[in-house]
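Novice: Please find the sequence and the predicted model below.
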Amino acid sequence: MSYILKRVGTFVWMLWVATTLNFIIPRMMPGNPAEAIYGKFQGQLSPSALKAMEIQFGVNTGVPLWKQYLTYLWNMLHLNFGVSYNYYPTKVSTIIAQSLPYTIGLVGISLVIAFAVGTLLGIYGAWRRNGKLDSIQSPVLLFFQSIPAFWLGLVMLFYFGFIKGWFPYSHAYSDGATPSLTWGFISDLLWHATLPGLALILTGLGGWMLGMRNMMVQTLGDDYITFAEAKGAPQRTLMLRYAARNAILPNFTGFGQSLAAVIAGSVLVESIFSYPGIGYALQQGILAEDYPLIQGIFLIIAAVTLFVNMIVDILYVRLDPRVRGGGDAV
């Protein structure tokens, strides 16, 4: 139990650090958002308009920094990230709530598929190493892994979207479609997600396959595998229960860390396909200097990353009790 409490304490501490940095860093930058917007109009606005924007955006108000910090923490506890400058007067929390499901659906499902298929291919490839499947899959998947996902997405977009016209090349669903839990809308959603999803899956398979294959080969040489084989354990039991169960631990850790990155989305892939996920919203926020949106997204990414890593650490102890310090009981 003490191990879990330590992990929870570390999570709370690191979340506070991330939140504090998220408050301090933008305030260390020269200028402020109101001045950036005022400058874009190049003298078309009066100084009173600048003052009004500063009051609206909460900058240069004369409020002490420590009071601003306490207000900021209170707002973060209530998931109040402020109002987007680029999509004014829409709240940042609304934009994140609208974008997050698309990213989880696209990047999350692509990650799960790549992890599951890549891990299974790695298990079988190591068990039947130097066989026909292993000789083909290793160079092919490693070739795709060496290609950036956004570049593969561009190639697929050009050929299957523009040349062949088999798939749409932008947005999450067709113009005029109304989001609903109907098969018509869901099929349209999957159709639009096919090309960006394939780009993410194909470029991710090689890493999971190679990692699992290497660990399986190493594990298959351990003494307990040889002993179990000498006792006449079935081949399927040796492969899955003895070898794969222990070899999958590093892949499981990597999967947890990658799962945290799902919230960040794939900025370049989502931007290429104009897919309305978190990555695309972050890109639009950066281009528009929308500080509240950027801060809100970064804080969500940090919180989810820390939380997932905490869960992975706790689950890892269940899979491998040797990592407990000093024999702590969970």
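Specialist: Perfect, I can see it now. As the structure is a prediction and not an experimental result, all values here were calculated from the model.
Novice: For the rest of this, base every contact and every neighbour count on C-alpha atoms.
Specialist: OK.
Novice: Give me the neighbour count for Ala261.
Specialist: The number of residues packed near Ala261 is 19, by other C-alpha atoms under 10 Å.
Novice: Enumerate every residue touching it.
Specialist: Each residue near Ala261 by C-alpha atoms under 8 Å, 6 or more residues apart in numbering is listed here: Ile301, Thr305.
Novice: for the stretch 1-150 of the chain, what spans make up the helices?
Specialist: Here the stretch 1-150 of the chain has its helices, by DSSP state H, counting those that start in this stretch, at 2-28, 33-40, 47-57, 65-77, 92-103, 109-127, 132-145, 149-156.
Novice: A further structure is provided below for comparison with the first:
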Amino acid sequence: MAFILRRLVFYCVAIFVAISFNFVLPRLMPGDPVAAMFAAAGGKMPPETIAAYKEMLGFVDAPLWQQYLQYLQSVVTFDLGPSIMLFPTPVTEVLSNTLPWTVFLAGIATILSILIGCFIGLYASYNRGGFVDRFMPVFWQFIASMPQAVTALMIFFIFALTLSWFPLGFGFDPDLEPGLRPGFLANVAYHAVLPLVTLMLSMIATWVFTMRNAMVNVLGEDYIAMAKAKGLSSRRIMSHYAARNAILPVVTAVSMALGFAVAGQVFIETVFNYPGIGQLIIKAVAARDYPLMQACFLLIVICVLVANFIADILYVWLDPRLRK
């Protein structure tokens, strides 16, 4: 329990630092971000209107500590102001409309890639020198070494543009009414196939190598040799002795993947025109929508920290030594 409390304090401090950095970053930019925002959009606003927008967005002519306290209050109350790109829609509403798509895509891709990659790594480690151990890791490493944007463009060009097996983009057909109906859910799954496969291909190699290397190290331990000497079956040795200890490095990799999968979908969602956080960040940067950019970056940081905190809890559950 003490270990979890210490980690919780650490992550609370990390979130506080991330919030502070998110506040300082746009204010370190040269010039006036609000004026530059309207100038880039070609807007000619009177000074009174620009001053009103500054106050609404937190860029007020006040001491920095007052601006910081105002920003902290807006983060705690989830009142992040309106989006410039989609004015007057609040930033929280924009995020609530896009976050479920990213969580759905990143969550399913992470779970499937973990299951497939760990199974391949587990099989390869127990059959060292075989076909899977020699060739499959090389194949997955070649796939993972390709940039996500290149992989996404290739898959999009072949299966969506050339063969027309899958739609060209978006999360569902525009003529469908959203709802928890089998027809709509099936259409959502159909639109998610190509971005899901692209994200999985970039992640599977991590689990193959992580699980294989961890299992190779564990299979050389004395207690594995003792289990074999007792005449235990290979399945029991793999599941009850080896896999439980080899899974610890995988937990660390999972925590990082869950967090960075959200950030790693920027190119994938842009190529497939998928309505998630990744595509939203690109649009916010192009429109100089500072409130929306700050919210997206802060959300990514929180996802990474929450995923790592969950990994710490799993570590305590899997490794009894941490409970002492």
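Specialist: Sure thing, it's come through. Keep in mind that what you see is a predicted model, and the values were worked out from it rather than measured.
Novice: before we move on, back to that, redo the helices of the stretch 1-150 of structure 1 as CSV? Include distance to Arg245 of structure 1 and mean neighbour count.
Specialist: Shown next, in CSV, are those (distance: least, C-alpha to C-alpha, whole Å; neighbours: other C-alpha atoms under 10 Å):
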stretch, distance to Arg245 of structure 1, mean neighbour count
helix 2-28, 23, 15
helix 33-40, 52, 16
helix 47-57, 54, 14
helix 65-77, 40, 13
helix 92-103, 30, 18
helix 109-127, 10, 22
helix 132-145, 20, 15
helix 149-156, 30, 19
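Novice: buried ones in the helix ranked longest in structure 2?
Specialist: Longest helix in structure 2 by number of residues, with DSSP state H as the criterion: helix 182-219. Across helix 182-219 of structure 2, burial judged by 16 or more other C-alpha atoms under 10 Å covers 184, 188, 190-192, 194-216, 218-219.
Novice: got the angle for it vs helix 148-155?
Specialist: Going by axes from the mean of the first three to the mean of the last three C-alpha atoms, to 10 degrees, helix 182-219 of structure 2 is angled at 130 degrees with respect to helix 148-155.
Novice: For helix 182-219 of structure 2, give me the average deviation versus structure 1.
Specialist: Helix 182-219 of structure 2, aligned to structure 1 and superposed, deviates on average by 1.1 Å (mean C-alpha distance after the TM-score superposition for structure 1).
Novice: After that helix, which helix or strand is next?
Specialist: Counting by DSSP states H and E, the next helix or strand C-terminal to helix 182-219 of structure 2 is helix 222-229.
Novice: contacting residues for the residue mapped onto Ile19 of structure 2 from structure 1?
Specialist: Using TM-score structural alignment, the equivalent of Ile19 of structure 2 in structure 1 is Thr19. By C-alpha under 8 Å, 6+ apart, the residues touching Thr19 of structure 1 are Leu73, Leu299.
Novice: measure Thr19 of structure 1 to Phe81 of structure 1 for me?
Specialist: According to C-alpha to C-alpha, to the nearest Å, Thr19 of structure 1 stands 12 Å off from Phe81 of structure 1.
Novice: now Leu168 of structure 2: how far from Leu322 of structure 2?
Specialist: To Leu322 of structure 2, Leu168 of structure 2 is 49 Å away according to C-alpha to C-alpha.
Novice: More neighbours: those two, which one.
Specialist: Legend: neighbour count by other C-alpha under 10 Å for Leu168 of structure 2 and Leu322, higher for Leu168 (17 against 14).
Novice: That one against Tyr274, yeah?
Specialist: No: contact criterion C-alpha atoms under 8 Å: Leu168 of structure 2 and Tyr274 do not qualify, at 9.7 Å.
Novice: Asn251 of structure 1 - how many residues pack around it?
Specialist: When neighbours are counted by other C-alpha under 10 Å, Asn251 of structure 1 registers 18.
Novice: Next: Ile300 of structure 1.
Specialist: Burial measure for Ile300 of structure 1: 16 neighbouring residues, criterion other C-alpha under 10 Å.
Novice: gap between the residue nearest to it when sequence neighbours are not counted and Tyr280 of structure 1?
Specialist: With sequence-adjacent residues excluded and distances taken as C-alpha to C-alpha, 6 or more residues apart in numbering, Ile300 of structure 1 is closest to Ile263, at 7.8 Å. Remark: distance between Ile263 of structure 1 and Tyr280 of structure 1 (C-alpha to C-alpha) = 12 Å.
Novice: now swap in Ile96 of structure 1 and tell me
Specialist: 11 Å.
Novice: check contacts around the equivalent of Leu205 of structure 1 over in structure 2.
Specialist: Residue correspondence to structure 2 (TM-score structural alignment): Leu205 of structure 1 is matched to Ile204. When contacts are counted by C-alpha under 8 Å, 6+ apart, Ile204 of structure 2 touches Ser113, Ile114, Ile116, Gly117, Trp140, Ala144.
Novice: Kindly report the same for Leu141 of structure 1.
Specialist: Taking C-alpha under 8 Å, 6+ apart, one finds Leu202, Thr203, Leu205, Gly206 in contact with Leu141 of structure 1.
Novice: one more time with 10 Å, if that's ok
Specialist: By C-alpha atoms under 10 Å, 6 or more residues apart in numbering, the contact set of Leu141 of structure 1 is Gly118, Leu202, Thr203, Gly204, Leu205, Gly206, Gly207, Trp208, Met209, Leu210.
Novice: same check, this time on Phe16 of structure 2
Specialist: Phe16 of structure 2 makes contact with Phe10, Asn22, Leu72, according to C-alpha under 10 Å, 6+ apart.
Novice: In structure 2, what stretch matches stretch 157-168 of structure 1?
Specialist: Residue span in structure 2 matched to stretch 157-168 of structure 1, by TM-score structural alignment: 156-167.
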